[in-house]
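Q: Give the three-dimensional model of this entry:
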Amino acid sequence: MLDDFMTRATLAGIGVAGAAAPLGCFVVWRRMAYFGDATAHAAILGVALSLAFEMSIFPGTLAVALIMALTVTQLAGRGYAMDTLLGVMAHSSLAFGLVAVSFLSGIRIDLMAYLFGDILAVSRTDLLVIWGGAALVIALITWRWSALLASTLNEDLAHASGFDPKRERLILTLCLAITVAVAIKVVGVLLIAALLIIPAAAARVAARTPEAMAAIAAGIGILSTVAGLRGAYIFDTPAGPSIVCVAALIFLVMNLARWRDQERA
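A: I've put the predicted structure just below:
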């Protein structure tokens, strides 16, 4: 079954979507959209370092994404405006990564594959890494769900409930770094934030509870992956952007339906 490249691509997309969607709910609730974008942009520097040291892409991108996320988290409360800090870190890390790639001699690299993803080229090893990372993210979110939710709603409430908001923020940061590292092969660094945010934003329209929003977001993410890959196969379009386009269309349809219901009411 895994000999078919479309099967591997579909399984890889489902794995990433299953992890990114519930994590994206916390990104939306905490208004961390630009934070996720900055972490994703830093991943291209991790790609360059991985290739330079002749190692697997996953540990390099994971390390750089985690360092980036932790740096922003530490600097945020020290007199820097969050949006300014994220803008500086996101664009500078992407620029340094692209420059670093240009210095790699004797190594053939398809830069577009890392910027926009190359899900159709996912191997069995990539699939193992993607599902391993996705399982770890889902396990962490499930284990710390109550604590993460309390810290997101109100830090004072989290303290009163015996949770440490800083620790929960660190766990969320770790989950984000892992998701970025495993998603780079699927949608690329420029579209990872879209896969995090759009399904969660679409699910927010229909959900009544946080748990329902996470479940609906996962469903939308998986549906977008399957439909996007099918559309890419039929119309010969880029797979990663096609997945994001389907998610965006679902977001539009769900919001149009909500606005129509509001007008009728």
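
Q: Please make it C-alpha for all contacts and neighbour counts, starting now.
A: Fine.

Q: burial count for Trp143?
A: By the measure other CA atoms under 10 Å, the count of residues near Trp143 is 11.

Q: before we move on, what about Ala9?
A: Residues lying near Ala9 (other CA under 10 Å) number 25.

Q: Now do the contacts for it.
A: Residues in contact with Ala9 (CA atoms under 8 Å, 6 or more residues apart in numbering) are 119-122.

Q: In strands only, show me those.
A: Per DSSP state E, strands hold no members of the contacts of Ala9.

Q: which among these end up buried?
A: 119-120, 122 (16 or more other CA atoms under 10 Å).

Q: rewinding a little: between the contacts of Ala9, which sits nearest Asp156?
A: Among the contacts of Ala9, Ile119 lies closest to Asp156 (CA to CA), at 42.5 Å.

Q: just checking, Ala194 touches Cys245?
A: No: counting by CA atoms under 8 Å, Cys245 is not a contact partner of Ala194; they are 9.6 Å apart.

Q: So between these two, which is more surrounded?
A: More crowded of Ala194 and Cys245, by other CA under 10 Å: Ala194, with 23 against 18.

Q: What is the three-state secondary structure of that one?
A: For Ala194, the secondary structure call by DSSP: H, G, I helix; E, B strand; the rest coil comes out as helix.

Q: Likewise for the one 4 residues further on?
A: In the three-state summary, Ile198 is assigned as helix, counting by three-state DSSP.

Q: Here is a second sequence; please produce its structure as well for comparison:
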Amino acid sequence: MPDFLLNALLAGLTLALVAGPLGSFVVWRRMAYFGDTLSHAALLGVALGLMLDVSPALTVTVGCVLLAVLLVTLQQRQPLASDTLLGILAHSTLSLGLVALSFMHDVRIDLMSYLFGDLLAVSPTDLAWIIGGSALVLALLAWLWRPLLAITVHEELARVEGLPVAAIRLALMLLIAVVIAVAMKIVGVLLITSLLIIPAAAAQRHARTPEQMAVGASLLGLLAVCCGLALSWYQDTPAGPSIVVSAAALFLASFALPKRSG
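A: Got it, this is the predicted structure:
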């Protein structure tokens, strides 16, 4: 197997493993639009990285984390509905990033790779960043699993039991921010959220427990990555969109199986 294809496969599989359990919380807590907002803001992070001559991966991570904190702050202090606030920030940051990139005449930019990913161009350095970031998120997610489940099932009851609900909610947003920054290289800023929600939504129909859904989402994500890369390799299609198409096909296929109850 060529090295570039092996790097792409390892990067995609690593992301699928962490996107499964994290995406389950995105689906349970109806945070898909929040993920879209962070992913749109990632392009602004890319622009800042190029302007400051530092790694875009670093500026995207910092930018997504800061935006997550800003969102939490504004949601607590502004009378606007959450979806309105998310819409304003999502499109504003995406547009600002595109405008900033347009001023960089002396920098060669492959905009399509940032928008839709360039999985087959993952370097060993990119792979190390993806594996390290994903491992960190998985470790923190395992540590916070029970508190996150508690605030997801019944937030008020969790607060009465003494759990720091606001801090746990912020931690979840920060984990999503890190995964979005890590995944940008794989599927691009416009398709990142799909890897979080599609496998989780497909697994939800056939899971009886939260843990089953998380594992099922990861397995479906792994399968989507393998199918997407195979499609890209044999049919010369874009790798990132091919993975998303494969995930969507698996989601549709999940309806062919009887829904588990109980």
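
Q: quick one: which helix or strand includes the nearest residue to Arg29 of structure 2 once chain neighbours are set aside?
A: Among residues not flanking Arg29 of structure 2 along the chain, Thr152 sits closest, at 6.5 Å (CA to CA, 6 or more residues apart in numbering). Element membership for Thr152 of structure 2, per DSSP states H and E: helix 124-153.

Q: helices or strands next to that helix in the packing?
A: Using 3 or more CA pairs under 8 Å, 6 or more residues apart in numbering; DSSP states H and E, the elements in contact with helix 124-153 of structure 2 are helix 3-28, helix 155-160, helix 165-187.

Q: any idea of the angle it forms with helix 3-28?
A: Angle of helix 124-153 of structure 2 versus helix 3-28, following axes from the mean of the first three to the mean of the last three CA atoms, to 10 degrees, is 10 degrees.

Q: List the buried residues for helix 124-153 of structure 2?
A: Under 16+ other CA under 10 Å, the buried positions of helix 124-153 of structure 2 are 126-127, 129-131, 133-135, 137-138, 141, 145, 147-148, 150-152.

Q: how close does that helix sit to structure 1?
A: Its matched residues in structure 1 lie on average 0.5 Å from helix 124-153 of structure 2 after superposition (mean CA distance after the TM-score superposition for structure 1).

Q: Now do that helix against helix 165-187: the angle between them, please.
A: 140 degrees.

Q: Onto which residues of structure 1 does helix 124-153 of structure 2 map?
A: Here helix 124-153 of structure 2 aligns to structure 1 at residues 124-153, judged by TM-score structural alignment.

Q: Pretty sure Val225 of structure 2 sits against Ala248.
A: No: in terms of CA under 8 Å, Val225 of structure 2 does not count as a neighbour of Ala248; the distance is 11.6 Å.

Q: So between those two, which is more surrounded?
A: Neighbours were counted for Val225 of structure 2 and for Ala248 using other CA under 10 Å; Val225 has more, 30 against 19.

Q: overlap between the contacts of Ala9 of structure 1 and structure 2?
A: On the basis of both residues aligned by TM-score structural alignment, their matches' CA atoms under 8 Å, what survives of the contacts of Ala9 of structure 1 in structure 2 is 119-122.

Q: Does Met104 of structure 2 belong to a helix, a strand or coil?
A: Per three-state DSSP, Met104 of structure 2 ends up coil.

Q: and it, what is it in contact with?
A: Residues near Met104 of structure 2 by CA under 8 Å, 6+ apart: Met51.

Q: where does it sit relative to Leu50 of structure 2, distance-wise?
A: Separation of Met104 of structure 2 from Leu50 of structure 2 (CA to CA, to the nearest Å): 8 Å.

Q: And Ala171 of structure 2, by the same measure?
A: Computed with CA to CA, the distance linking Ala171 of structure 2 and Leu50 of structure 2 is 28 Å.

Q: same check, this time on Leu144 of structure 2
A: From Leu144 of structure 2 to Leu50 of structure 2 the distance is 34 Å (CA to CA).

Q: average offset between stretch 15-27 of structure 2 and structure 1?
A: With mean CA distance after the TM-score superposition for structure 1, stretch 15-27 of structure 2 departs from structure 1 by a mean of 0.9 Å once superposed.
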